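A.B. asks: kindly return the folded structure for what I paste below:
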Amino acid sequence: MLDATTAQPTGLPQRPGVGYKPQHYQDILEDPGSVAWLEIHAENYMGDGGRPLAQLRHLAERFPISVHGVGLSIGGEGPLDAEHLARLRHLVGWLNPASFSEHLAWSTHDSHYLNDLLPLPYTEVTLARVAEHVDQVQDSVGRRMLLENPSTYLAFAETEMSEIEFLTGIARRTGCGLLLDVNNVFVSATNQQSDPESYIDAFPMDLVGEIHLGGHDADTDDQGAPLLIDSHARPVVDPVWALYGRTIARAGALPTLIEWDNDVPDWPTLRAEAGLAADVLDHRVGVTA
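C.D. replies: Here you go, the predicted model:
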């Protein structure tokens, strides 16, 4: 277990970053705008050689890199996949990223991989299992990781604690930090009819090493109530920007990622979203929410 007595540091600048997409490679080099760092999905760079790794090595000479994993199934009931963990350890070893993070979710059952990030009940048993997995990952890669709050669409009847209590408990037991996805907060609060501002006000900002912002799709459920889907396919909406401003007013400047993974726009559009995050960082720090 890592020491959890201090705030979670990362080597990322306290400025905006974006999720890297290969089609933006040349544009990023020529005109990054407000973008100060890049994030990659670990699973896209676990191979050997080829243009993707060559481009990543080149970018890593210019920008701090954050590695974000989506396939460890850290909340799964079974043991972590040893081969996947070995590939992750190899990637982190040669890339030496400024930050490494994973989702609080599960995506495996027996030997099957499910192409989704699924929620889990917040119980003492689940907390102990996730903490054990986090310890295993941190011991394997040799560095502290950040754990991201999920977007949720339902609540489990057997839940014994709040999501914030669950995340804080894992961080305190393992020494990991937290990744606060503000869009996920808004999506979950809307779907479960809770208050996103209260969530932000209660979140342990001293443990946060990175923030995520992204877009979502709006729908309705079978009863006609609002249903938001965390799609990463649209611009960040105004209520999420407002929630982000409230977060920064509480926490101060933090590395902030713009996520746009589906229906990816051209570089000027993505760069402009990062510019909006830069405006919030420049003007909201020190403002009382």
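A.B. asks: CA only for contacts and neighbour counts going forward, please
C.D. replies: Fine.
A.B. asks: dump the residue contacts of the closest residue to Arg89 other than its chain neighbours.
C.D. replies: Residue nearest to Arg89 in three dimensions, not counting chain neighbours: Val141, with 4.9 Å by C-alpha to C-alpha, 6 or more residues apart in numbering. Residues counted as contacts of Val141 (C-alpha atoms under 8 Å, 6 or more residues apart in numbering) are 88-89, 92-93.
A.B. asks: again with Leu88
C.D. replies: Leu88 touches 42-43, 46, 141, counting by C-alpha under 8 Å, 6+ apart.
A.B. asks: of the residues you listed, just the buried ones, ChimeraX syntax please.
C.D. replies: Buried residues among the contacts of Leu88 (16 or more other C-alpha atoms under 10 Å), as a ChimeraX selection:
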select :42,43,46,141
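A.B. asks: and the contacts of Leu88, which two are the farthest apart?
C.D. replies: Glu43 and Val141 (14.9 Å; C-alpha to C-alpha).
A.B. asks: how near is the closest residue to Leu91 other than its chain neighbours to Ile258?
C.D. replies: Nearest-residue entry for Leu91: Met46, 6.4 Å, with adjacent residues in sequence omitted and distances by C-alpha to C-alpha, 6+ apart. Per C-alpha to C-alpha, to the nearest Å, Met46 is found 23 Å from Ile258.
A.B. asks: please apply the same query to Leu213.
C.D. replies: Computed with C-alpha to C-alpha, the distance linking Leu213 and Ile258 is 5 Å.
A.B. asks: next one: Ala251
C.D. replies: 18 Å.
A.B. asks: and for comparison, fold this next one:
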Amino acid sequence: MRDNQIDFPHLPACAGVGFKPLHYTDALQNPGTVGWLEIHAENYMGAGGRPLAQLRALAERFPISVHGVGLSIGGEAPLDQDHLDRLAHLVDWLQPASFSEHLAWSTHDGAFLNDLLPLPYTNATLTRVADHIDQLQNAIGRRMLLENPSSYLAFSESTWDEPAFLTELTRRTGCGLLLDVNNVFVSATNLDTNPRAYIDAYALDQVGEIHLGGHSVETDDDGAPLLIDSHGQPVADPVWSLLDYTLARSGAKPILIEWDADVPDWSTLQAEATRATTALATVAV
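C.D. replies: Modelled structure (predicted):
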């Protein structure tokens, strides 16, 4: 990490869930095995109101992870300064335990695309993303975690594999990594690669957070399986198995259950968090 940055306090190595306002009362009154919460930064970048009041109350009870979904850190254009300023204000006000963003792009020619799109892994991309990470970390005054994307195609111009690309970004910028195990499984299935080999090559010592989420199963034009990172159903059994494989190599890490579409009741999220807690109980801290 750069000398002029302040590292985050770390999340506890237990299960967390993505917070949704409909779960506000349940989260405070019946947390169960849920030890921390994640919020999406863009939902809390306003000047006040109920969202920030709820967030303040939650932050008194739980460590909070802030997850950005709109900065387009992999985009060709410079980072949006207004977005960056509002993000820095949120981080300064909340003092969260973690901040993360995606290795992806979502803007082009001033338009925002409602998706997180993968990048070709080239030297030019590496330089651009590293510059954006430096800009972001300097703005928020602390280390960020960078999340691996879900992929549906491979770029012929790529000259780096994804784990090596991410490792080099940690070396150049001092950022940490957010390992989304579901994204690894989705990408490996879609690109016909080995998800365990990906984990073996990953810089697990740089991981500050692990994500799990559900995916939907479709087929492509040739009838082959096509997985979509939809966050709208329970974590699939093969992803739980890949988590076990990962934890055996990484040791215990904070694990987030993501569920952003067709959001279930609190008890369903608790059940997924309990399963993550069970997985953590088998590994060393």
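A.B. asks: mind checking the TM-score on these two?
C.D. replies: For this chain pair, the superposition-based TM-score is 0.97 by TM-score structural alignment, normalised by the length of the second structure; 282 aligned residues with a C-alpha RMSD of 1.1 Å.
A.B. asks: tabulate the contacts of Val141 of the first structure (a markdown table), appending distance to Leu117 of the first structure and secondary structure.
C.D. replies: Converted to a markdown table, those look like this (distance: C-alpha to C-alpha, whole Å; DSSP: H, G, I helix; E, B strand; the rest coil):
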| residue | distance to Leu117 of the first structure | secondary structure |
| --- | --- | --- |
| Leu88 | 18 | helix |
| Arg89 | 21 | helix |
| Val92 | 22 | helix |
| Gly93 | 25 | helix |
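A.B. asks: what's the ChimeraX line that selects buried ones from those?
C.D. replies: Filtering the contacts of Val141 of the first structure down to the buried ones (16+ other C-alpha under 10 Å) takes a single ChimeraX command:
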select :88,89,92
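A.B. asks: go through the contacts of Val141 of the first structure and say which is closest to Val130 of the first structure.
C.D. replies: Nearest to Val130 of the first structure, judged by C-alpha to C-alpha, of the contacts of Val141 of the first structure is Leu88 at 17.9 Å.
A.B. asks: more crowded one of Ala251 and Ile258 of the first structure?
C.D. replies: More crowded of Ala251 of the first structure and Ile258, by other C-alpha atoms under 10 Å: Ile258, with 28 against 18.
A.B. asks: looking at this, the more buried one is in a strand?
C.D. replies: Yes. Counting by DSSP: H, G, I helix; E, B strand; the rest coil, Ile258 of the first structure is located in a strand.
A.B. asks: how about the helices in the stretch 101-250 of the second structure?
C.D. replies: Under the criterion DSSP state H, counting those that start in this stretch, helices of the stretch 101-250 of the second structure are mapped to 123-140, 162-173, 181-191, 195-201, 237-250.
A.B. asks: winner for burial among the ones you listed?
C.D. replies: Stretch with highest mean neighbour count among the helices of the stretch 101-250 of the second structure: helix 181-191 (a mean of 22; mean count of other C-alpha atoms under 10 Å).
A.B. asks: does anything pack onto that one? Which helices or strands?
C.D. replies: Other helices and strands packing on helix 181-191 of the second structure, by 3 or more C-alpha pairs under 8 Å, 6 or more residues apart in numbering; DSSP states H and E, are helix 195-201, strand 207-213, strand 225-228, helix 237-250.
A.B. asks: please redo it, this time with the cut-off set to 6 Å
C.D. replies: Applying 3 or more C-alpha pairs under 6 Å, 6 or more residues apart in numbering; DSSP states H and E, we find helix 181-191 of the second structure packed against strand 207-213.
A.B. asks: equivalent range in the first structure for the strand it packs on?
C.D. replies: Counting by TM-score structural alignment, strand 207-213 of the second structure pairs with residues 208-214 of the first structure.
A.B. asks: ok, and what's touching that stretch?
C.D. replies: 8-9, 177-183, 232, 236, 255-259 (C-alpha atoms under 6 Å, 6 or more residues apart in numbering).
A.B. asks: would you mind getting the average deviation of it from the second structure?
C.D. replies: With mean C-alpha distance after the TM-score superposition for the first structure, stretch 208-214 of the first structure departs from the second structure by a mean of 0.3 Å once superposed.
A.B. asks: chain center to that stretch, what's the gap?
C.D. replies: Here stretch 208-214 of the first structure is found 6 Å from its chain centre; the criterion is C-alpha atoms, centre = their mean, to the nearest Å.
A.B. asks: try stretch 100-115 of the first structure
C.D. replies: 14 Å.
A.B. asks: list the buried residues of that stretch.
C.D. replies: For stretch 100-115 of the first structure, burial by neighbour count (16+ other C-alpha under 10 Å) applies to 100-108.
A.B. asks: tell me how far the residue of the first structure most remote from its centre lies from Val92 of the first structure.
C.D. replies: No residue in the first structure sits farther from the centre than Gln223, which is 30.6 Å out by C-alpha atoms, centre = their mean. According to C-alpha to C-alpha, Gln223 of the first structure and Val92 of the first structure sit 46 Å apart.
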